[in-house]
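Novice: Mind looking at a prediction? Sequence and model below.
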Amino acid sequence: MEFAKPLPTSLVKRYQGWRATTYSENKSWYMKLADEGQHPRGLIISCCDSRVNATSLFGADTGEFFIHRNIANLVPPYEPNRDYHGTSAAIEYAVNTLRVVNVIIMGHTQCGGVAGCHAMCSGQAPELEEDTSFVGRWMDILRPGFDRAVKSSDKEEEQVKELERQSVLVSLENLMTFPFVRDRVEAEDLTLHGISVNIKTGELSHYDPAQGQFIEI
């Protein structure tokens, strides 16, 4: 495997700094995690965007959240015969094996995946319509949200903002198509949450079903 190279020196130095400080100061906690396994209370499904960091946002310790990241924080519908197994496997493991009690879908502003979905669905990105586009076929999950977004406004900018919110709502809807998620929700043994982070202002909003909208926290 001659194409693989050692880590860049800059990353090696940053790791060594972490090992000498954060790890050294919390060594007993890391050993406990290794010996006793993980017991996170929540699953967070967030975007791959490098500007979004759930652990920093909530000031979480290592081992507190089970985190799955994908383009545009999407959850596919429950379809065992489809090739969406990465996200679905993470949900199954978190809900059935780790027995998390919260599942949080974390969307964000200025999402490139969402913008790409809007461009694709509005005919502005034909390359994403190609069968060979992994991004395009993944963003197909959000097409129902696009249909709602275009009804919300005639302005493209507002449609994209609404589609960012729809990425959270579509994912929440799709979560309930998983039988093992629905069973635990109906048994009041599992709660689902939808949140959105404004990466420019740092503001956090959560979806309030009673009001049918996102409310700033």
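Specialist: That came through fine.
Novice: switch to C-alpha atoms for all contacts and neighbour counts from now on
Specialist: Fine.
Novice: how about the helices in this protein?
Specialist: 9-18, 24-25, 27-36, 54-57, 85-92, 112-121, 134-139, 143-152, 156-175, 179-186 (DSSP state H).
Novice: Let's have those in a markdown table, adding mean neighbour count and distance to Asn198.
Specialist: Putting these into a markdown table (neighbours: other C-alpha atoms under 10 Å; distance: least, C-alpha to C-alpha, whole Å) gives the following:
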| stretch | mean neighbour count | distance to Asn198 |
| --- | --- | --- |
| helix 9-18 | 11 | 28 |
| helix 24-25 | 12 | 33 |
| helix 27-36 | 12 | 32 |
| helix 54-57 | 13 | 11 |
| helix 85-92 | 16 | 24 |
| helix 112-121 | 21 | 14 |
| helix 134-139 | 18 | 21 |
| helix 143-152 | 17 | 19 |
| helix 156-175 | 21 | 11 |
| helix 179-186 | 15 | 28 |
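Novice: ok, structure two:
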Amino acid sequence: MMDFPEKLLNGYHIFMKSRFTHERERYKQLAYEGQKPETMVIACCDSRAAPETVFDTDPGEIFVMRNVANLVPPFHPDKEYHATSAALEFAVQSLKVKNIVVLGHARCGGIRNALDLDGAPLSTVDFIGKWMGLLTPAAEAVATNTLMTSGERQTALERISIRYSINNLRTFPWIKRREDQGKLALHGAWFDIATGELWIMDRRTGDFIRAEE
């Protein structure tokens, strides 16, 4: 049997000796009273852009859903399995979060896949290709724009995808209803891994504005 990753085990030991020891009462409170986060973050699976690290949050502060390229599909109830929709349902209907943040990031592999219109699938079923197909119209428009560099096209689609996901959030009736009632706010943000910059989407215009340090 394969050994458990030593790096993770060492990290756990450090966690127990430092953070858990200092925050033992907080963890105990969370265990017995449950979580009450006010914000849900929909982030990418990318190991370089963990929202708990980017926003320096404590345990129990944010409810996180991560998938390839931080996408939210449209509301589509059927008999299939919907991990992102299930997480949204729990966060909004049970936890009553007050904010949903779609957090994109620079150099996203999923976005790069969407822009590679002739790329070969990673497997015969092409799960990633089908998932990123949610962005096909926008990806085709951006990928064929010869006036932009490859880096500009990448950044453009990363930010467009955030707007796309926020629009799709509003197709969920219980999300739209709570937003209209002023009980829920939808936000977009984009994180640059190389520079550490965080860009916040203006909720009125859709423009991305760099957050002041």
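Specialist: Right, received. Where do you want to start? Nothing here was measured: the structure is a model prediction, and the numbers come from that model.
Novice: Need the TM-score between these chains.
Specialist: The TM-score (TM-score structural alignment, normalised by the length of structure 2) is 0.91; 210 aligned residues with a C-alpha RMSD of 1.9 Å.
Novice: can you redo the helices of structure 1 as a markdown table with distance to Met106 of structure 1?
Specialist: Shown next, in a markdown table, are the helices of structure 1 (distance: least, C-alpha to C-alpha, whole Å):
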| stretch | distance to Met106 of structure 1 |
| --- | --- |
| helix 9-18 | 27 |
| helix 24-25 | 30 |
| helix 27-36 | 25 |
| helix 54-57 | 8 |
| helix 85-92 | 14 |
| helix 112-121 | 13 |
| helix 134-139 | 16 |
| helix 143-152 | 16 |
| helix 156-175 | 7 |
| helix 179-186 | 18 |
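Novice: Of these, which is nearest Ile217 of structure 1?
Specialist: Taking C-alpha to C-alpha, helix 54-57 is the member of these nearest to Ile217 of structure 1, at 13.0 Å.
Novice: For Arg163 of structure 2, see how far away the residue nearest the centre of structure 2 is.
Specialist: Structure 2 has Ala43 as the residue nearest its centroid, 1.5 Å off, counting by C-alpha atoms, centre = their mean. Per C-alpha to C-alpha, to the nearest Å, Ala43 of structure 2 is found 14 Å from Arg163 of structure 2.
Novice: Minimum distance to Gly202 of structure 1: which of the helices of structure 1 has it?
Specialist: helix 54-57 (8.8 Å).
Novice: residues in structure 2 aligned with the closest one?
Specialist: Per the alignment by TM-score structural alignment, helix 54-57 of structure 1 matches residues 51-54 in structure 2.
Novice: and what of stretch 22-37 of structure 1?
Specialist: Counting by TM-score structural alignment, stretch 22-37 of structure 1 corresponds to 19-34 in structure 2.
Novice: Okay, Gln112 of structure 2 and Ala143 of structure 2: tell me how far apart.
Specialist: I think there's a mix-up here, since residue 112 of structure 2 is Arg and not Gln. 10 Å.
Novice: nope, Leu115 of structure 2 is what I meant
Specialist: 5 Å.
Novice: what's the answer for Asp56 of structure 2, then?
Specialist: Distance from Asp56 of structure 2 to Ala143 of structure 2, by C-alpha to C-alpha: 35 Å.
Novice: wait, what's in contact with whatever residue of structure 1 lines up with Phe75 of structure 2?
Specialist: Matched across to structure 1, Phe75 of structure 2 falls on Tyr78, judged by TM-score structural alignment. Each residue near Tyr78 of structure 1 by C-alpha atoms under 8 Å, 6 or more residues apart in numbering is listed here: Ser88, Asn174, Leu175, Thr177, Phe178.
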